[in-house]
Structure formats: C-alpha cells, structure tokens
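Student: Quick one, fold the following:
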Amino acid sequence: MRTALYPGTFDPVTLGHTDIIRRAAALVDKLVIGIAINRDKGPLFTLEERVAMIEAECAVLSEQTGTVIVAHPFENLLIDCAHDVGAQIIVRGLRAVADFEYEFQMVGMNRALDDSVETVFLMADARRQAIASKLVKEICRLGGDVSKFVPPKVNEALKARIAQG
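Tutor: Now for the predicted structure:
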C-alpha cells in the first residue's frame, strides 16, 4: 500500500490545499493529512477545529477518488510523523519559486534524517497559486470576500471566528 503524508498547519484549509489533496490522492492508496500543532504560529483555529475542517473536506475527496484520506495531528519531526503513519512519500505543494527555496532545504534535511522517505512536489493549480492561509485570514479580517479561496463551510467558520474578535 502506497501511503503519502501531506503536512501543513491548515489554518484554515484553502482551495489550494484541497487541490493538492485531490491530486495527491490520485497517486497513492492512502493519504494522511498531517495537521501540525505548531504552537509558535498561533493558529486562528484550534487543532480540533482544523482536524474537523480537514475531515469534512476530505470525506468528499476520499469518496470521489477512492483513496483512503485521514487526518493525523502531529507535533514531532515531519520525518518521524511519516514513520508513525507508515508513509513512504511526503507530499508538498509549491506555489512559487520562494516556496521552492524553503522546501529544497527541508528535503535535504529530511533525506539526511531518512533517505527512504521520498518527497514529491505538486505545483499549485495556476488558479490557486496566490492562495495562502495567512493572506486569506488577513483579507477576511479586513472585511474582504474570501469565498473564492476557501470551501463554503470553511468560509462560514472563518467569518464567524473573525466576528468573535
């Protein structure tokens, strides 16, 4: 069984993320969405909320692709998380050249830790390249419409959270 791990903070999950998830699911038998706890980033949504959002979006994608897609929170090294879930592949999405610089360093470090886990890059769809969770949150905070960037239920949750202050 080919298992891949697609890690991220997913705060919140965007249409860019779901595009990568859909395309990665076509390549493997099982796709684990690793949801980083990463307390340093100070996420807008709790871990439980982010897991619930991923699970809701991935249920549909799993049904469409026939691939098992599961959410897995993690707070350890990415390579250790890959071992924990039995992943032979780490999936990373690239939006721009700036992403590549960072990802290139990460691949080097992960390969030094364990060269049996391969990293695969998927380029973001041209219509989704500008989408970043950080920008989506900022646009929403400033009253902008983010419905073109996030799934409908995530849009509702984002607007509600921003309204709470």
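Student: From here on, just use CA atoms for contacts and neighbour counts.
Tutor: Noted.
Student: tell me, how many neighbours does L94 end up with?
Tutor: Burial measure for L94: 18 neighbouring residues, criterion other CA atoms under 10 Å.
Student: Would you do the same for the sequence below? I want to compare the two.
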Amino acid sequence: MAIIQMLLKEMDQEAQTTRKMLNRIPDDKYQWQPHVKSMTIAQLSNHIAELPTWITLVLNTTELDFATAPYKPTHVANTAELMELLEKSLADGRASLEKATDADLEPTWTLRNGNEIYSVSTKGEMIRTTFSQIVHHRAQLGVFLRLLNIPIPGSYGPSADDMSF
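Tutor: You can find the predicted model right below:
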C-alpha cells in the first residue's frame, strides 16, 4: 500500500472518532476551561476542527512562520458550526492528500516563529504529526468533557461510559 493510501485510511479512521468527540460538546460550554492556563472548549475544539487543513498547508508550502502568518482561528459559536468547520477541513485536507504522491511527502517542511525553529521534518512526517496533534488535543477535550460529567465516546474501543458494569 502506498504511503498516501495509508495516510488517507488513517485520516478517515481518526475523523470518525473526532466527529464523535466534538459532537458531545454542549452549546452552553464553549467558554468553559478547566484552568486559567488551559484553552477554552471553544479554542480547543476549534483547533481540533481546523487541524486537517494543515495537510493542505504542508503539501503546498515549505514552512509556516507564525511571526509572518499569525494564527487566526475561525469563530464557531456552537456544535453545529463546529461540525461544519470540521467537515470542511476534512474535505480540504483529504482533497490535497488524494492529489499528492509519495514523492510529494519527501521535501523538508519547517515550523517556526521567526528565528525560533520548532521543527524541521519531511512533509510526510509533518502530516503524521498533524494527525498526532488531532489525537492529542482530542484527548485533552476528553478530559475537559469528563470534568463536566459529559459521557466520553470510545476511541479505539468502548469507553468507560460505553461499558455497563
């Protein structure tokens, strides 16, 4: 199986879990945060929903420099808007990945903030890092939801909320 095909399969599998998690957010909890240093649910869920667009970003550029291209998140006010953003992001990332070849994954890609280099990796590695970021932030959201006593959906099998003890 080509690397692109493996990435597309992984993207589709993780998208299913991401949809389930984001769908659990109650509209009245978007400004909630567990700690002053934590993101709000709106900030965190928005980041999760936008991350698939990084696939397109990575495939079409050589770097992202936050000093020259500061992050401006799309505003979402409720779960319906969040899910719409996620689906748009997934379609964007998937379309770019479907057009790519394995050779397109080989060039170097840099993440920086001015002179501070966060990472230098191949485009393929950065796409995998993007998938890992989605999983990482989705897990953070799971903790947020757990603290609000909102049932957590299973990710790679049933969650404690899915099990009947």
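Student: And the TM-score between them?
Tutor: Remark: TM-score between the superposed chains equals 0.27 [TM-score structural alignment, normalised by the length of the first structure]; 87 aligned residues with a CA RMSD of 5.9 Å.
Student: just the helices in the first structure please.
Tutor: Remark: helices assigned in the first structure by DSSP state H are 15-25, 47-65, 78-85, 97-113, 133-141, 152-164.
Student: do the same with the second structure
Tutor: Going by DSSP H, the second structure shows helices at 3-22, 41-50, 53-60, 79-99, 123-147.
Student: Please tell me I have it right and S62 of the first structure contacts I69.
Tutor: Yes - if you go by CA atoms under 8 Å, S62 of the first structure and I69 touch, sitting 5.7 Å apart.
Student: joint contacts of those two?
Tutor: Residues touching both S62 of the first structure and I69 by CA atoms under 8 Å, 6 or more residues apart in numbering: A25.
Student: Look up how far N113 of the second structure lies from M11 of the second structure.
Tutor: 27 Å (CA to CA, to the nearest Å).
Student: sorry, back to before: of S62 and I69 of the first structure, give the one with the bigger neighbour count.
Tutor: Each of S62 of the first structure and I69 has its neighbours counted (other CA under 10 Å); I69 has more, 27 against 20.
Student: what about the spatially closest residue to that one that is not a sequence neighbour, how many neighbours?
Tutor: Excluding the flanking residues, the one nearest I69 of the first structure by CA to CA, 6 or more residues apart in numbering is L31, at 4.7 Å. Number of residues near L31 of the first structure (other CA under 10 Å) recorded here: 29.
Student: Over to K123 of the second structure?
Tutor: 25.
Student: The one 4 residues further on too?
Tutor: The number of residues packed around I127 of the second structure, counting by other CA under 10 Å, is 24.
Student: same question, G34 of the first structure
Tutor: With other CA under 10 Å as criterion, G34 of the first structure counts 26.
Student: Would you confirm that it contacts L47?
Tutor: No - using CA under 8 Å, G34 of the first structure is not in contact with L47, being 11.3 Å away.
Student: Give the residues shared as contacts by the two.
Tutor: Common neighbours of G34 of the first structure and L47 (CA under 8 Å, 6+ apart) are P73.
Student: one step back: between M11 and N113 of the second structure, which one's more packed in?
Tutor: Neighbour tally, M11 of the second structure and N113, criterion other CA under 10 Å: the higher count belongs to M11, 19 against 15.
Student: if we can go back for a sec, residues contacting the residue nearest to I69 of the first structure?
Tutor: Applying CA under 8 Å, 6+ apart, we find L31 of the first structure in contact with T3, A4, L5, Y6, A24, A25, T67, V68, I69, V70.
Student: There's contact between the second one and I21 in this structure, I believe.
Tutor: In other words, A4 of the first structure. No - the criterion here is CA under 8 Å, and A4 of the first structure misses it with I21 at 10.4 Å.
Student: of the two, who's got more company?
Tutor: Legend: neighbour count by other CA under 10 Å for A4 of the first structure and I21, higher for A4 (29 against 24).
Student: can you tell me how far the more buried one sits from C81 of the first structure?
Tutor: 11 Å.
Student: How about G34 of the first structure?
Tutor: 8 Å.
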